[in-house]
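>>> With the input below, show me the fold.
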Amino acid sequence: MQRIVLFSGGTACRAINIALARKQVHLTRVVPAWDSGGSSKLIREKLGILSVGDIRQALMTMAHGERRSGDVVRIFNTRISALGEPGDARTEFQLYAEGRHLLLERMEPGLRGAILNYLRTFATAAGPDFDFRNGSIGNFILTGACIAHNGDVNTAIFVFRKLCGIDGNVWPSSLDSDLILSGRLRNGARRAPQDVLTKLSEADAAIGIEGIELTSESGKKPAANNAVIEAVEAADVVVFGPGSFYTSILPHLLVGGVAEAVERARCPLLFVGNILQCRETLGMTLNDVLDRFLCTWRNVSTTQSAPLVQVLANRVLLPFGRSLGAFPYLTAHAETQDAGTGYDLIEDEFEDAWNRGQHDGDLVAERILALAG
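Next up, the predicted model:
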C-alpha cells in the first residue's frame, strides 16, 4: 500500500484529502501546530494546550473521505450556537455533556461513555467562566481526551480516530503548545500571530511578506512530532500544499527535523501550487513561491541543500491575467530543473471545473499516486 504524507493547509486541500482517502493508500495529514484563531484560540489561552482546531478539521475531512458518517462523526462535527448569551451556550453544551442529545442517547454505551467522559473532563478544566459560544464539540472532545491522557496529543488523536473509525492519520507537525508564528513585511513591519498574518489588511498585503519566524514562548527551537518523522521516513511520496503559503505550508520547514526527515526518506517530493493568489502571496508567481520555499529549505537543512521538487502548476489557458473574485490566478513560468531552479514544473488544468479556484481532487490524487510508484 502506497504511503502518502501531506503537509497541507485546511480547506485548500480538502478535495485532495477526500480523493486520496478513497484510494487504497496509507494517508497521513500533517497540520500546523501554531493556529491562533477561531474557537480553539480560547482553549489554547485558557488551558495552555496545543490548538486542536486544524487537527479536528483534518480528521473530519478524513472521515468524510472514508465515508464515515455515523453518529460519532456527526457529534464531533457539530458546533455550539454562536448567538445568544454565554449562559445559553453553556446550557447547550450541557445537553451534550449530560448525554441528553439524541445522537448520544442511541449510541453504544461504551462509545457514549468515552465521549461523555472527555466532555466532562474538558468542562472541569475549562472552568465556570469559559465561553462556549460557536465552540466545536469535536474540539472539546479532543481537548478533553488530551487532558485525560496527561497532555499527550498523539494519544488523544489516536483515541479520536478509533471513536470515529478513521483509518488515515492526522498529526500536528510539532507537539509544542506555545508556538508563535510571526511575519516580517517588506517595509520591516512585523505581524503576529498566525491569525493576524492570515487576515492581512489590504495595505499590508500590497506591501507583501518578506519572511516568517516560528518561535516558542519558552525560547526553545520548535521540535518535530516523532509521529511525523516516522511517517515521512516511511513515505513513498511527500507532498507540500496546497494551502496558505506563509501560514500553513512554509512554517513546517521551520520545525526542527522536518526537512532532514524528508531528505532521509529519499522519496519523491511534490509541491502542489495554489490555484489563486491570496493576501499572503499577492503579486507573486508560483515561481516566486517556489524560490522562497527552496531558499528556506536550504537555510534550515543541515546539508544546506534541497531535493528536486516536482511541482503541480495549474495551467492558465488565456494569454492575459485572470482573477476570480478579489484574487488573480497564481501563474507559473515554464522553467525546469535544466534551468537550475531546483524544481520541475508539471503543468495541467488542475482547477475543478465545478468549483472555480479549487483543485480537482481526483486529478491531483492521480498525479500524487503516479509519483508514489
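>>> rest of the way, CA atoms for contacts and neighbours
Fine.
>>> can you tell me which residues contact S81?
With contact taken as Cα atoms under 8 Å, 6 or more residues apart in numbering, S81 is in contact with A89, R133, N134, G135.
>>> Now which of those residues would you call buried?
Neighbour counting with 16 or more other Cα atoms under 10 Å marks A89, R133, G135 as buried within these.
>>> between these, which is closest to F76?
G135 (11.3 Å; Cα to Cα).
>>> hang on, isn't that closest one packed against F76?
No. Under the criterion of Cα atoms under 8 Å, G135 lies out of contact with F76, with a separation of 11.3 Å.
>>> Would you work out how far apart the start and end of stretch 34-50 are?
The distance separating the two terminal residues of stretch 34-50, taken as Cα to Cα, to the nearest Å, comes to 8 Å.
>>> And stretch 207-221, by the same measure?
Distance between the two ends of stretch 207-221: 29 Å, counting by Cα to Cα.
>>> that older thread, could you dump the contacts of S81 to a markdown table with secondary structure?
Conversion of the contacts of S81 to a markdown table gives the following (DSSP: H, G, I helix; E, B strand; the rest coil):
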| residue | secondary structure |
| --- | --- |
| A89 | helix |
| R133 | coil |
| N134 | coil |
| G135 | coil |
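>>> Now those in JSON lines, please, with extra columns for distance to Y96.
Supplementary listing: the contacts of S81 in JSON lines, determined by distance: Cα to Cα, whole Å:
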{"residue": "A89", "distance to Y96": "11"}
{"residue": "R133", "distance to Y96": "14"}
{"residue": "N134", "distance to Y96": "14"}
{"residue": "G135", "distance to Y96": "12"}
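>>> this one as well, want them side by side:
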Amino acid sequence: MANVTRRLIIPDSVRIHRYQSLPELAPSVLFFSGGSALNKISRELKRYTHHSIHMVTPFDSGGSSAKLRQAFNMPAVGDLRSRIMALADETVLGQPDVFELFRYRLCDDASPAQLAQELAQLADGSHVLMQPVVAPMKALIKTQLVRLCKHLPEDFDLRGASVGNLIIAGGYLGHQQLLDPIVFLFSRLVKTLGQVTTIVDDTHHLGVRLQSGDVILGQHLITGKEHAPLAQPISEIWLNQGLEEERPVSAYLPEDRRHSIEQADLICYPPGSFFTSLMANLLVSGVAQAVILNPNPKIYLPNLGVDPEQLGWTLMARIEYMLVKLLGSPTVNLHTPVLNWVLLDQDYDYGELDMATLAKWGVSVVKTPLIKDKPERYDECLVAEALLSFA
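Below you'll find the predicted structure:
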C-alpha cells in the first residue's frame, strides 16, 4: 500500500471552485451531530457538495418530539426533520410547496378543537398548504397524516406541533416502527441534497452523572435550554433505558451506517451541544471501529460561545474525553487515529491548548478565518470552504 500526501491549503480556492462548479461530484463529508447548531452550515454546504452525510441523535426528550415519543414510544425525530429541511433543494427545481408544508407548525395558542380541525384538514387535503401539493406526493403525505390521526391519543397536545414531525411519525407507525423507510420518503419529497439518518433507530434516552454524583436522565434536563443549566459539571454520559431510573443500555451501529462512516471522504465532529449532540452519537457501539477504518481526514470543529453542557470542560478536556470514549486512551490515537485535526478560528479565544500533548496524541491544530461578524459565530461559507479544503 502506498501513502499519498499533499500540501494542505486552507481555504483551497482551486478545490472550492471545482466543488462549487460540480457539487454532484464533490466529496462526501460526514457529520456526527444533532440539534440545530449545524443547520445553517448544512444549508450553505449544499452549494459545494450534494454528498454530505448527517448522522443525528434520536435520543432527545424535549420540544415537540417529546410528545410524539411519549405517545408512540418512538425515537426523537425533530433534529432529523430539521436537518432534512436544511438540506432540502430550495430552488425551483425542488418542491417549494412540500418544503413549506413540512416546515409549518400548528399554532401555540389555538384551542384543542381548532388544532384537531386543522390537523384533519391537513389529512384530508383541504388545508391551504396542502392544496398546491401535486399528486402523487399529496396522496403520500395524506396517507401518513391519516394514519397518525387514527393512532393519536385523544389528549395529545398539538400546540406548536411540527407538521413535518407528524408526517414522519405517521410513516413510522406505518412501517413497522422503523424510521428509515419514512426518512427515505421524506428526503425524496423535499429533494434533499445530501443524506440524513439517525445514528441508530432506537428509543433510548441519555443519562449523565455530575461531579457531585447526581444522576440526570433525559436530554431536556441536560442541555440548559428547556430547564435551568446544570449546577455541576458532567463527569459521564451514557445511553439509558427510559427516564424513570438509571438503566444503562447498549446500541449497535447498523451495517449501512458503518459503511457510510468507513467510506466518507471526510469526517467532522461539528459544533453543537457537546454531550447531547456530539458525544451521544459516539456512544453507539461500532462507531469507533468504523471511524478507525476510515483513512481520510477527521476534524473537530469546537463550539463558540457558552454551551451549558460544557461547564468546567476546557477544549483540551473535551478532546481528551472524545479520544478516551472512542479509543480507551488518547495516546492510541497517534497510531490508530479517530481525530487528526482541530479546526479553529485564527482569532477566537478557545482557551489554552497544550500543543505538545496534542502532538503526542497525533492531533494537529489548524487556524484559519472562520468568523466574520459580531456577536461571534461561525460564518457558514468560511466553515464550508475550510472543511472541504481537507477533502
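>>> what's the TM-score here?
Overall, the chain-to-chain superposition scores 0.88 on the TM-score scale (TM-score structural alignment, normalised by the length of the first structure); 357 aligned residues with a Cα RMSD of 2.4 Å.
>>> re earlier: of the buried ones among the contacts of S81 of the first structure, which is the nearest to C164 of the first structure?
The closest of those, once distances to C164 of the first structure are taken by Cα to Cα, is G135, at 19.4 Å.
>>> Per the alignment, that closest one pairs with which residue of the second structure?
Residue correspondence to the second structure (TM-score structural alignment): G135 of the first structure is matched to A161.
>>> Relative to L101 of the second structure, how far out is its match?
For A161 of the second structure relative to L101 of the second structure (Cα to Cα), the value is 12 Å.
>>> Can you give the distance from stretch 170-185 of the second structure to the centre of its chain?
Shown here is stretch 170-185 of the second structure, whose average C-alpha point lies 19 Å from the average C-alpha point of the whole chain (Cα atoms, centre = their mean, to the nearest Å).
>>> Apologies, that question was intended for stretch 107-116 of the second structure.
Distance, stretch centre to chain centre, for stretch 107-116 of the second structure: 30 Å (Cα atoms, centre = their mean).
>>> Please tell me which residues of the first structure that stretch aligns onto.
Using TM-score structural alignment, the residues of the first structure aligned to stretch 107-116 of the second structure are 81-90.
>>> first to last residue in that stretch, what's the distance?
10 Å.
>>> neighbouring contacts of stretch 220-236 of the first structure?
Contacts of stretch 220-236 of the first structure with the rest of the structure, by Cα under 8 Å, 6+ apart, involve 2-5, 28, 30, 154, 171-176, 179, 214-216, 238, 254-258, 261-262, 264-265, 267-268, 372-373.
>>> Quick check: buried residues in it?
For stretch 220-236 of the first structure, the buried set under the neighbour-count rule, 16+ other Cα under 10 Å, comprises 222, 224-229, 231-236.
>>> Would you format these as TSV with secondary structure and distance to N139 of the first structure included?
Shown next, in TSV, are these (DSSP: H, G, I helix; E, B strand; the rest coil; distance: Cα to Cα, whole Å):
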residue	secondary structure	distance to N139 of the first structure
P222	coil	23
A224	strand	22
N225	coil	20
N226	helix	23
A227	helix	21
V228	helix	21
I229	helix	25
A231	helix	24
V232	helix	26
E233	helix	29
A234	coil	29
A235	coil	29
D236	coil	31
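>>> What's D167 of the first structure aligned with over in the second structure?
Match for D167 of the first structure (TM-score structural alignment): L193.
>>> Spatially, what comes nearest to its match if we skip its sequence neighbours?
Counting by Cα to Cα, 6 or more residues apart in numbering, L193 of the second structure lies nearest to H50, which is 4.7 Å off, once chain neighbours are set aside.
>>> and the gap between the aligned partner of F271 of the first structure in the second structure and F274 of the second structure?
Structural alignment (TM-score structural alignment) places F271 of the first structure against Y300 in the second structure. Plainly put, Y300 of the second structure is 11 Å away from F274 of the second structure if you go by Cα to Cα.
>>> Can you give me the end-to-end span of stretch 220-228 of the second structure?
10 Å.
>>> nope, stretch 35-46 of the second structure is what I meant
18 Å.
>>> which stretches of the stretch 51-200 of the second structure form strands?
When secondary structure is read from DSSP state E, counting those that start in this stretch, the stretch 51-200 of the second structure shows strands at 53-56, 195-198.
>>> can you redo those strands as CSV with distance to L370 of the second structure and mean neighbour count?
Compiled in CSV, those are given as follows (distance: least, Cα to Cα, whole Å; neighbours: other Cα atoms under 10 Å):
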stretch, distance to L370 of the second structure, mean neighbour count
strand 53-56, 21, 24
strand 195-198, 25, 23
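>>> Quick check: which of those strands is nearest to R81 of the second structure?
With distances scored as Cα to Cα, the stretch of the strands of the stretch 51-200 of the second structure nearest to R81 of the second structure is strand 195-198 (8.9 Å).
>>> The helix or strand following that closest one maps to which residues in the first structure?
Proceeding N to C from strand 195-198 of the second structure, the next assigned helix or strand is strand 205-210, under DSSP states H and E. On the first structure, the counterpart of strand 205-210 of the second structure by TM-score structural alignment is residues 180-185.
>>> quick one: the matching stretch to the second structure mean distance?
Between stretch 180-185 of the first structure and its aligned partner residues in the second structure, the average distance after superposition works out to 0.9 Å, using mean Cα distance after the TM-score superposition for the first structure.
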